[in-house]
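Chemist: just coords:
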C-alpha cells in the first residue's frame, strides 16, 4: 500500500495554479499548519508557482509578522482571498488596500458551515446570518475593495422570509492541522486546543474531488487510535506531513490544560492557578476599560436565565471575562467562544481563542449552529463605530480590511447584545479611579457617527429580531429603540453636552429618566 506520509515540500507540490485552497487556524498559532504554510511560501518564492490561488479561511491566522496568512501574502501567489478576519496579516491587508488581490469577507460561522454544505453537495448555505450587513449583496456582498466584483451571496425568499444563499464552490485543496495520524491515515485531534473547522474543510475538499493535506505532530502505529478518537477518517485524507516541532501556540510548545487533557486533581490544581492569574489580571492598574467592564457586568444576570449562555469578543469584553473570573462566578454562567470551546479560563491578546481547562470542545460549525438557532443568551462585543440607526462597524476601519471573524454570527443571533468600548479614539485622555470620570482630552476620532463605513451589525435587523441591544462606553450608555439610539445613562463627573453630545455626529434621544452610573464602577 502506498504511504500517505510525505515531506512538506512534496505536499506543497499538490497545489496547482488557480486552485481554491481552504485554510484553518486562529491567531497565535491555534491549530495552524505552520510548517505546510511555510512550504507553500518557499515553493512560490523559489519557483513562482503555484499562482492565482483563491484562499478561504474562517478566522484570523498569523502573528502580524511572518506566520499564518502572511505566508500567502505575495503578489501573484493569491488572486482572491475570502477571509473571516484579516488583522493577523498586515501584508495581506496591504495587498487588499492596493487592489493587488480580490478581497472578500464572510462571517466566520458562515464560512465553516459553508464548507460543510459544499462537502454534502447541497446548494450552498441558506442562512439568515448576514442579512442587512456587508455580506448582504444590497450592502456590499462581502466585497472589500474595487478588485472584488462578485457577490458571495444572493437574497432568496422561503415561506415569505428573506434569507441569504451563500454560493458553493469547489475546494481543490484543504490544509488541515491535527495532532496525530496512524499508519492508515486516520487523524486525531487529542492534543489540540480546539477543533475549529478542520472536519468541515476536509469534507469539502474530499467531496469536491480535491486533496486533503494534514499536518500532524506524531505518526502512530496502525490501530493505535480508538475509533472514537478519529476525527477525520483515512478515506478523506490524501497526504500527511509530520512536523515534530508542531506546538500548541507560537509561544507554547504544549500544555495539556489547553487541550483539555487534565482530569481529577491535576485539573483542579491547574484551575486554581488559573483563578489566581485571573484575580491578578483583574487587579491591573484601574482604567476606563475596567469601568466599562463593571458596568457591562450588571447586564449579565438580567437575561431572564438563571445560568445564561454567553460569548465574549476581543477588546473590552476581555475585561468582563476577567471580572467574572475574579469574582469566582464562572459557575453562574455557561461560557462559550466561537472556536467551539465551553468553560475554562479564556485567554486574551494573541491567545484569544484558547481556553485552559475547557469543559467541552465542539467543531466550529456545530458551535455556530447552536448560536444561529438561538442558543446564545448574551454576547459582550466590541465596536469600532456605531451610528444613529444602531448599526455597528468592526469589519473595515480607516479603509483597511479587518473582517468580522465570528462577530456577525454572534451579534445577529444573541438574544441580548452588549457592545463595549470607548466613546472616542486617538489622543483621548481620561482621569478616573476616584468615583468620577473626567475627560482631559476628547480624542480626534469620533466613534459615534452618522453612518458607519460598513455594516457588520445591522441595527434595523436587530429591531426586526427583537434583540435587546446596548452600547456601553466610559462616558455614557445607549440602547437601541424603534425610535433610534437612546442615551439613558451618564458617568459621574461627565458633562453631557461637552463630553458626550459634542463628541457625536448624531443627536440621540435622551431618556426622560436619565440616570447617573454607580460611582463604584469608577473607583479603583
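Modeler: Alright, I've got the coordinates. Source: prediction; values computed, not measured. Numbering: from 1, shown residues only.
Chemist: drop to CA atoms for contacts and neighbour counts, all remaining ones
Modeler: Will do.
Chemist: for the stretch 101-250 of the chain, what spans make up the strands?
Modeler: Applying DSSP state E, counting those that start in this stretch to the stretch 101-250 of the chain gives strands spanning 102-105, 125-127, 153-158, 161-166, 173-177, 180-182, 187-188, 211-216, 218-220, 230-232, 239-242.
Chemist: for these, which one sits closest to residue 291?
Modeler: In terms of Cα to Cα, the element of the strands of the stretch 101-250 of the chain nearest to residue 291 is strand 102-105, at 33.0 Å.
Chemist: what helices or strands is the closest one leaning on?
Modeler: When contacts are defined as 3 or more Cα pairs under 8 Å, 6 or more residues apart in numbering; DSSP states H and E, strand 102-105 sits against strand 78-83.
Chemist: quick one: contacts of the lengthiest helix in the chain?
Modeler: Longest helix in the chain, counting residues (DSSP state H): helix 264-282. Defining contact as Cα atoms under 8 Å, 6 or more residues apart in numbering, one finds that helix 264-282 is touched by 257, 319, 322, 323, 325, 326, 327, 328, 344, 345, 356, 357.
Chemist: pick out the residue closest to the middle of this structure.
Modeler: residue 405 (3.5 Å; Cα atoms, centre = their mean).
Chemist: and that residue, what does it touch?
Modeler: Counting by Cα under 8 Å, 6+ apart, residue 405 has contacts 58, 59, 60, 84, 85, 106, 107, 108, 109.
Chemist: in which helix or strand does it reside?
Modeler: Using DSSP states H and E, residue 405 falls within no helix or strand.
Chemist: strands - which of the contacts of helix 264-282 land there?
Modeler: Those of the contacts of helix 264-282 mapping onto strands are 345, 356, per DSSP state E.
Chemist: tell me the one of the contacts of helix 264-282 nearest residue 375?
Modeler: Closest to residue 375, out of all of the contacts of helix 264-282 and judged by Cα to Cα, is residue 344, at 19.0 Å.
Chemist: residues contacting that closest one?
Modeler: By Cα under 8 Å, 6+ apart, the contact list for residue 344 reads 271, 335, 355, 356, 357, 358, 359.
Chemist: same question, residue 490
Modeler: With contact set as Cα under 8 Å, 6+ apart, residue 490 has these partners: 475, 476, 477, 496, 514, 515, 516, 517.
Chemist: any of these buried? List them.
Modeler: Taking 16 or more other Cα atoms under 10 Å as the criterion, what is buried in the contacts of residue 490 is 475, 476, 477, 517.
Chemist: in TSV, list the residues you listed along with secondary structure.
Modeler: Shown next, in TSV, are the buried ones among the contacts of residue 490 (DSSP: H, G, I helix; E, B strand; the rest coil):
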residue	secondary structure
475	coil
476	strand
477	strand
517	coil
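Chemist: next one for the comparison:
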C-alpha cells in the first residue's frame, strides 16, 4: 500500500483502448499484481472469460503467481465457476473478499491456509473502491463495529496465516468508527454489454451495475490497467451518452466474449434488465413446505409503504409469497446489488430482480442502507446463540462470508432473521392449519455461542433496533437479556419440540401465543392477512 498521491508507475494504455483476445489480455497481468474483479453470484455481470482464462493460464504455465485478489461479492455458481477458476495453490498470495459462498473450493483453501484471507462487509468493499478512486486514504464507517470485522474481535481475518491487521478503530466526533484502508490496484476485470471503438461501455443487457464504474476509476487512478469484457462492439460515438456507464477514458483493454450470458441460468431475460415488464403470474410457484411457512410468517412484519431488503436463502422467499398473494405493490423490495423494486430472484442468481424500477450502482445502494434507509430486512442465519448474536459467515469449517449482511443487519430499523429451527434432515410438514414434525435435523442452529459474530445483539440493543428470529415452529424476539420466545406453531409441544432442542434456557413470554393456523394451509392468506400488512396488527 502507498500513501495517497504517491506516484506509482502507470500501466495505462495510451491512445485509446486495445481490442485483444482473452489470452492476450491475461498476459498483461504480472506476478504479484493486485487484481480487482467485478461481478456477483450466478454470473451476474461476471467477467467470466477473463477469470477462466487467468485460471487456465496459471494451470498451464504457473504464471502469474502471488496475486492479491479483491472482490466485493461472491463470484461463482457453487459448482466450480467464478472465483473457483482461480483455486490453484500459488496463484493467490492474499484474497480480500466481501463473500466466499459462491466459490466453495476457494473457501476450502482458506481453511487449508493456502493464502491470506480477509472478509469485509460487501458495502464497505464497494464503497472503498470509490474512496480509492478519489485518492482518499480509505473508508471510514460505522459498519462492522462489534462484529468479526472489528479488530478487537477478528479484524476480518479468516485463517492462521493471515496476521496483518488491516482494519483500525478510530475515534472521531465523539464516537467510534472502523477504518478500512485503501488498496492500490494494478489491474481490474470488469464487464459490460457493449463497448464502442473508443472504449465507452454500456450495461443495458446486464441485470445490475454493481460497482463497475468505481472499480474502473479506482484502478485507473491507481495507475493500473483496466480490462473490460463485453459481448458486442459498436461504432465510435454510436452509444447514447446516457447509456454509457463506464467512459472510455477509464478503459485500457477490451475483450469480446460473444458467448457472454446475462446469468448462468439465462442467456438473456429482458425482464431482468428492465426492457420489459414480465407478468408475475408466470413466476414459479412456491410450494407449501417448512420454508414457505417461515416466509409467510416473516411477511406479516412488513408494513404498507415499507422499503425492504431481502437476503439470500429462506428470506428471499418473502418476495415469492408476496407476489403469489398480490401484495408486491404494498412495499418496495430492494437488493444490495443496486436494484430497487420488482421481485428479487431466488437461489444462485440472487442479486437479480424481475421488473426492477431502478438499477443503481451498488455503492450508492449501500449509502442508502448505511444511513438508515431500510425500514425492514429479512435475512438468513446459520447459528443463533442465547444472547441473540447471529453467525452467517464462518461455521462448521466453512467460510461463507458476510456479503451485505453486516451493512444491512446493522442499519435496518427492523431485522427479521429467517430460517429453519435446525438443519440436516429436518422434516416439518405444514398442512390443515398445523405443523407435523416428523423428524428433527441433525445440526442445531441454536447454539450456546456462535462461532463468529456476524450480527451483534449487544450493538443492536444499543441502537434500539427491533429484532425477530422466525422459524417454522417458533418465533423469538431480542429481549433485554437475549432471546425471548413469543410464538410457537400449532401442533408443536413447547417443551419437547422447542425448549428441549435449545442449548440452554431462554426466556418465555408470559403472553406466548400460537402462530396463525392459516400459515400452515395450502390456501392463499387472503384479505385478513393483507390487513395485517397494511394496518400493522402484528406490530
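Modeler: Looks like it came in fine. As the structure is a computational prediction, the values presented were derived from the model and not from experiment.
Chemist: now the contacts of residue 405 of the first structure as JSON lines including distance to residue 124 of the first structure?
Modeler: What follows is the contacts of residue 405 of the first structure, written out as JSON lines (distance: Cα to Cα, whole Å):
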{"residue": "58", "distance to residue 124 of the first structure": "16"}
{"residue": "59", "distance to residue 124 of the first structure": "20"}
{"residue": "60", "distance to residue 124 of the first structure": "23"}
{"residue": "84", "distance to residue 124 of the first structure": "17"}
{"residue": "85", "distance to residue 124 of the first structure": "21"}
{"residue": "106", "distance to residue 124 of the first structure": "13"}
{"residue": "107", "distance to residue 124 of the first structure": "14"}
{"residue": "108", "distance to residue 124 of the first structure": "15"}
{"residue": "109", "distance to residue 124 of the first structure": "14"}
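Chemist: want to throw those residues into CSV with distance to residue 160 of the first structure and neighbour count?
Modeler: Formatted as CSV, these follow (distance: Cα to Cα, whole Å; neighbours: other Cα atoms under 10 Å):
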residue, distance to residue 160 of the first structure, neighbour count
58, 30, 32
59, 33, 30
60, 36, 27
84, 30, 28
85, 33, 26
106, 25, 31
107, 24, 28
108, 27, 30
109, 25, 29
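Chemist: and the residue mapped onto residue 71 of the first structure from the second structure, how far from residue 62 of the second structure?
Modeler: Structural alignment (TM-score structural alignment) places residue 71 of the first structure against residue 85 in the second structure. Distance, residue 85 of the second structure to residue 62 of the second structure, using Cα to Cα, to the nearest Å: 14 Å.
Chemist: higher neighbour count, those two?
Modeler: Shown here are residue 85 of the second structure and residue 62; by other Cα atoms under 10 Å, residue 85 has more neighbours (21 against 15).
Chemist: how about the contacts made by that one?
Modeler: 51, 52, 54, 55, 56.
Chemist: could you tell me where the helix ranked longest in the second structure falls in the first structure?
Modeler: Determined from DSSP H, the single longest helix within the second structure is helix 48-61. Aligning helix 48-61 of the second structure against the first structure (TM-score structural alignment) gives residues 34-47.
Chemist: what do you get for stretch 495-504 of the second structure?
Modeler: Using TM-score structural alignment, stretch 495-504 of the second structure pairs with 497-506 in the first structure.
Chemist: now the matching stretch: buried residues?
Modeler: Of all the residues in stretch 497-506 of the first structure, those buried under the rule 16+ other Cα under 10 Å are 499, 500, 501, 503, 504, 506.
Chemist: how about stretch 157-169 of the second structure?
Modeler: Under 16+ other Cα under 10 Å, the buried positions of stretch 157-169 of the second structure are 157, 158, 159, 161, 162, 167, 168, 169.
Chemist: equivalent range in the first structure for that stretch?
Modeler: So stretch 157-169 of the second structure sits over residues 143-155 in the first structure, by TM-score structural alignment.
Chemist: identify the residues contacting that stretch?
Modeler: 96-97, 99-105, 134-137, 140-142, 162-167, 401.
Chemist: separate out the buried members of those residues.
Modeler: For these, buried by 16+ other Cα under 10 Å: 96-97, 100-105, 134-137, 140-142, 163-167, 401.
Chemist: would you mind finding the match for residue 457 of the first structure in the second structure?
Modeler: So residue 457 of the first structure corresponds to residue 455, using TM-score structural alignment.
Chemist: helices of the second structure, start to end?
Modeler: Going by DSSP H, the second structure shows helices at 22-26, 48-61, 104-111, 122-133, 212-221, 290-299, 317-325, 362-370, 405-411, 457-463, 526-535.
Chemist: report all helices and strands that the longest one contacts.
Modeler: Applying 3+ Cα pairs under 8 Å, 6+ apart, one finds that helix 48-61 of the second structure makes contact with helix 22-26.
Chemist: superposed on the first structure, what's the mean shift for the helix it packs on?
Modeler: Compared with the first structure after fitting, helix 22-26 of the second structure has a mean deviation of 0.9 Å; criterion: mean Cα distance after the TM-score superposition for the first structure.
Chemist: what stretch of the first structure does that helix fall on?
Modeler: The aligned range for helix 22-26 of the second structure is 8-12, by TM-score structural alignment.
Chemist: what does the matching stretch contact?
Modeler: So stretch 8-12 of the first structure is in contact with 35, 36, 39, 40, 43, 213, 239, 240, 241, going by Cα under 8 Å, 6+ apart.
Chemist: out of those, who's nearest residue 122 of the first structure?
Modeler: residue 213 (23.3 Å).
Chemist: can you pull the contacts of the alignment partner in the second structure of the closest one?
Modeler: For residue 213 of the first structure, the aligned position in the second structure is residue 227, judged by TM-score structural alignment. For residue 227 of the second structure, the contacting residues are 25, 187, 188, 189, 190, 251, 252, 253, 254, 255, by Cα under 8 Å, 6+ apart.
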